[in-house]
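>>> coordinates only, sequence not included:
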């Protein structure tokens, strides 16, 4: 039997407290770690979340954890999930389940005490791995350990059935391939994703965008994104990308998921804003994508022009456009250009209505005309730090 060794999280006091509480109510082997923690520990990746599967019913698990003095949050009772907080660490505890009914978006479940039934409803074999508190791994599909070690992402059972249960598994297939795949995508899984790509339109935009950004945050998402395009999945999310060269270059140069996403979108701010809204991306991400959509910026752009663009668009937008330009046209100047943008203290417009009032100009349309003319000259002269009142007085005297 494969075993996890030298895993501090398995023997931590926080973990011991949770397992002691559950086993006091359900006996030995009533609870096992499942999914990401087991998979990541097996392949030497960081473990940063703790999911536990248990034979105990949700109410029994809650009672056992509370009896042990642990905080319990009923995070998803309908699906059998509660969260135990042990020494400030969250442990998601879920009763073993089997699907009773699915519609491609959500499932109605029934609780079970059969580990194999629970494994059969999971998405991929490398995620259907369990480990007891000693680190002993249980592999109900018989191939999860081998898949994880070999870098294979293979659906549990029939891939068409798994996808029809939840169409988000299409994106999860590519996301896990981006993070864990080390060979060509599983052919049967890829064919099933292509066949059911239309099902993505039935999902909530929030679920889709969250999965997409996780995929793009992978160390190298390029093989996964190319496979998505070939399977007809990419153009279900936004207009088809004719050429992935810019995306490939940016993905190699930067691990920023939002910057990578910008390379998959049109160079039209209004189009990009519409796509971002349809994906229900956070407002800050939407604005960043729209600002970056003005087109790649040559890193050799002059300092004065960079300052003007930074004044008008903000540091993040100009930095994104420089990095996009550098990826497409690699060469010198990128570090210098980014450093200029990062280090330049964006000045505030140094005059305002009070200054005009001191010149005896009454509030009204004339204020706006003079201030607009001042801003244009001040920017054209590269944001001088002096001579503001003289400039303002001259502009005010003009008809």
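Done, it's in. These numbers were taken from a predicted model, which means no experiment stands behind them.

>>> When you work out contacts or count neighbours from here on, use the C-alpha atoms and nothing else.
Noted.

>>> Now find how far off-centre the longest helix along the chain is within its chain.
The helix that spans the most residues within the chain, counting by DSSP state H, is helix 365-380. With CA atoms, centre = their mean, to the nearest Å as the basis, helix 365-380 stands 42 Å off its chain's centre.

>>> And for residue 392, the neighbour number?
Residue 392 has 20 neighbours, counted by other CA atoms under 10 Å.

>>> how about the helices in the stretch 251-399 of the chain?
For the stretch 251-399 of the chain, applying DSSP state H, counting those that start in this stretch gives helices covering 257-262, 269-278, 283-292, 303-313, 315-328, 334-343, 353-358, 365-380, 388-397.

>>> So which residues of the stretch 101-250 of the chain form strands?
Applying DSSP state E, counting those that start in this stretch to the stretch 101-250 of the chain gives strands spanning 107-111, 130-131, 137-138.

>>> Compare the ones you listed and report which one is nearest to residue 39.
strand 130-131 (8.7 Å; CA to CA).

>>> who does that closest one touch, helix- and strand-wise?
strand 31-34, strand 137-138 (3 or more CA pairs under 8 Å, 6 or more residues apart in numbering; DSSP states H and E).

>>> ok so, going back, so what touches the longest helix of the chain?
For helix 365-380, the external contacting residues (CA atoms under 8 Å, 6 or more residues apart in numbering) are 308, 349, 351-353, 356, 361, 384, 391-392, 395-396.

>>> second one coming, line it up with the first:
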């Protein structure tokens, strides 16, 4: 059952009222995710606005009202209004003039249905009046939303031909909102999967990670593999890796860890740093994402034996990844502050050991025993040091 949009918190934001006053209620409509999620009764972060006004008119009207704007996508008709309760992208109505599967040449449109017709799914083409919150729905989006159905506007194959990324968007939206599968969409995505090869790696990575961040993407990824879609974007993800992902998702849920897309991507890869490096480069992952992926790929069967020792050696985030991937209990690491090993080389020199390699060996031996014993107090460190000094002098 869909909710009353007026019950959505975002509809009462002061900034939206100010924007409506500046641009005129007859000239704008809230559109897309905020309307869709508001009807579902789920939290909304970003609000998008469609307008009949040209970008220059939006900038001028906002300026007169004291609203700062940033021309974030002016070539595509988008101006971002900086409001006290969050930015809003204001985009002039558009229609596609030409598409090649990777980018579209657009022209400005003059009416709401024309703008709605270029959107991908029916559930994303819902327009709400800024004052009455009355919803315009030309393609049955509300019915699809209530039924848990993700359906392309128009013929699925034709819409994918316009923008190949819609294949991955379909799987992401179907995972999040879908109940029953739309067979036309499923068949079109499988038939046109090869077209994903022409997309930039960054766009593919963004969609793949967004899919992996959802609560349980495993059934969708299994379907993508069976239909030949997953192999186009991530050929390393074969059956054993999909099973590893299912185990990881279960471990995250059981232990109370939030879904993490990079950790889940690691589960889809064999435990090989070289493979992780290759995939990170292919997907153009950030340096931080690449580092995590490679560290997770270095996981070993014994990682779960001493979780705090692992966290001390690798940092708690890396240890958490490796423990969960190993099916071990990562909860001891959650929120754990890594202790600082208090013993310094000078203390060993003060005991009569000449500065040099011997000091380093003793220091490392004491630290290893301190970690193995669970980070005991300073009195125990002194006892461990005395034992290691006796060994060195023997």
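Ah, there it is. This structure is a prediction, so every number in the text was calculated from the model and none was measured.

>>> which position in the first structure aligns with residue 151 of the second structure?
Using TM-score structural alignment, the partner of residue 151 of the second structure in the first structure is residue 154.

>>> Skip the chain neighbours and tell me the closest residue to that match.
Once flanking residues are discounted, residue 154 of the first structure sits nearest to residue 124: 5.4 Å by CA to CA, 6 or more residues apart in numbering.

>>> Quick one: map that neighbour onto the second structure.
In the second structure, the residue equivalent to residue 124 of the first structure is residue 121, according to TM-score structural alignment.

>>> Ok, residue 250 of the first structure next?
Checking TM-score structural alignment: residue 250 of the first structure goes with residue 248.

>>> Not counting sequence-adjacent ones, nearest residue to that match?
In space, and not counting its chain neighbours, residue 248 of the second structure is closest to residue 325: 5.7 Å by CA to CA, 6+ apart.

>>> Give the full set of residues in contact with the one you found.
With contact taken as CA under 8 Å, 6+ apart, residue 325 of the second structure is in contact with 244, 247-248, 263, 267, 299.

>>> And the match of residue 124 of the first structure, how far from residue 154 of the second structure?
9 Å (CA to CA, to the nearest Å).

>>> So those two - more neighbours on which side?
Comparing residue 121 of the second structure with residue 154 by neighbour count (other CA under 10 Å), the higher total belongs to residue 121, at 26 against 14.

>>> Please look at the more buried one and residue 149 and confirm they touch.
No: contact criterion CA atoms under 8 Å: residue 121 of the second structure and residue 149 do not qualify, at 9.8 Å.

>>> Residue in the first structure paired with residue 233 of the second structure?
Alignment note (TM-score structural alignment): residue 233 of the second structure maps to residue 237 of the first structure.

>>> Out of the helices and strands packed on strand 130-131 of the first structure, the one nearest residue 144 of the first structure is which?
When these are compared by CA to CA, strand 137-138 sits nearest residue 144 of the first structure, at 9.3 Å.

>>> and that closest one, which stretch of the second structure?
Under TM-score structural alignment, the match for strand 137-138 of the first structure is residues 135-136.

>>> in the superposition, what's the average offset of the matching stretch relative to the first structure?
Following superposition, stretch 135-136 of the second structure is found to deviate from the first structure by 0.8 Å on average (mean CA distance after the TM-score superposition for the first structure).

>>> Mind listing residues that contact that stretch?
Contacts for stretch 135-136 of the second structure (CA under 8 Å, 6+ apart): 126-129.

>>> Could you do stretch 212-226 of the first structure as well?
Identification of contacts with stretch 212-226 of the first structure by CA under 8 Å, 6+ apart yields 171, 174-179, 234, 244, 247-248, 251-252, 255-258, 260-261.

>>> go on, stretch 158-166 of the first structure?
With contact meaning CA under 8 Å, 6+ apart, stretch 158-166 of the first structure is reached by 102-107, 121, 123, 155-156, 169-170, 188-189, 192-193, 196.

>>> can you check stretch 6-20 of the first structure too?
Residues contacting stretch 6-20 of the first structure (CA under 8 Å, 6+ apart): 31, 41, 65, 68, 70, 84, 86-87, 89, 133-135.

>>> Show me which positions of that stretch end up buried.
9-10, 14-15, 17-20 (16 or more other CA atoms under 10 Å).

>>> can you check stretch 90-109 of the first structure too?
For stretch 90-109 of the first structure, burial by neighbour count (16+ other CA under 10 Å) applies to 90-99, 104-105, 109.

>>> out of those residues, who's nearest residue 339 of the first structure?
residue 90 (39.9 Å).

>>> Excluding sequence neighbours, find me the nearest residue to the equivalent of the closest one over in the second structure.
Aligned counterpart of residue 90 of the first structure in the second structure: residue 87 (TM-score structural alignment). The shortest distance from residue 87 of the second structure to any non-neighbouring residue, by CA to CA, 6+ apart, is to residue 81 (5.6 Å).

>>> The one you found falls within a strand, correct?
Yes: counting by DSSP: H, G, I helix; E, B strand; the rest coil, one finds residue 81 of the second structure located in a strand.

>>> okay but it is in contact with residue 89, surely?
Yes: judged on CA under 8 Å, residue 81 of the second structure makes contact with residue 89 at a distance of 6.3 Å.

>>> Helices of the stretch 51-200 of the second structure, residue ranges please.
Taking DSSP H, counting those that start in this stretch as the test, the helices found in the stretch 51-200 of the second structure are 55-64, 112-117, 141-147, 156-162, 166-177, 183-191.
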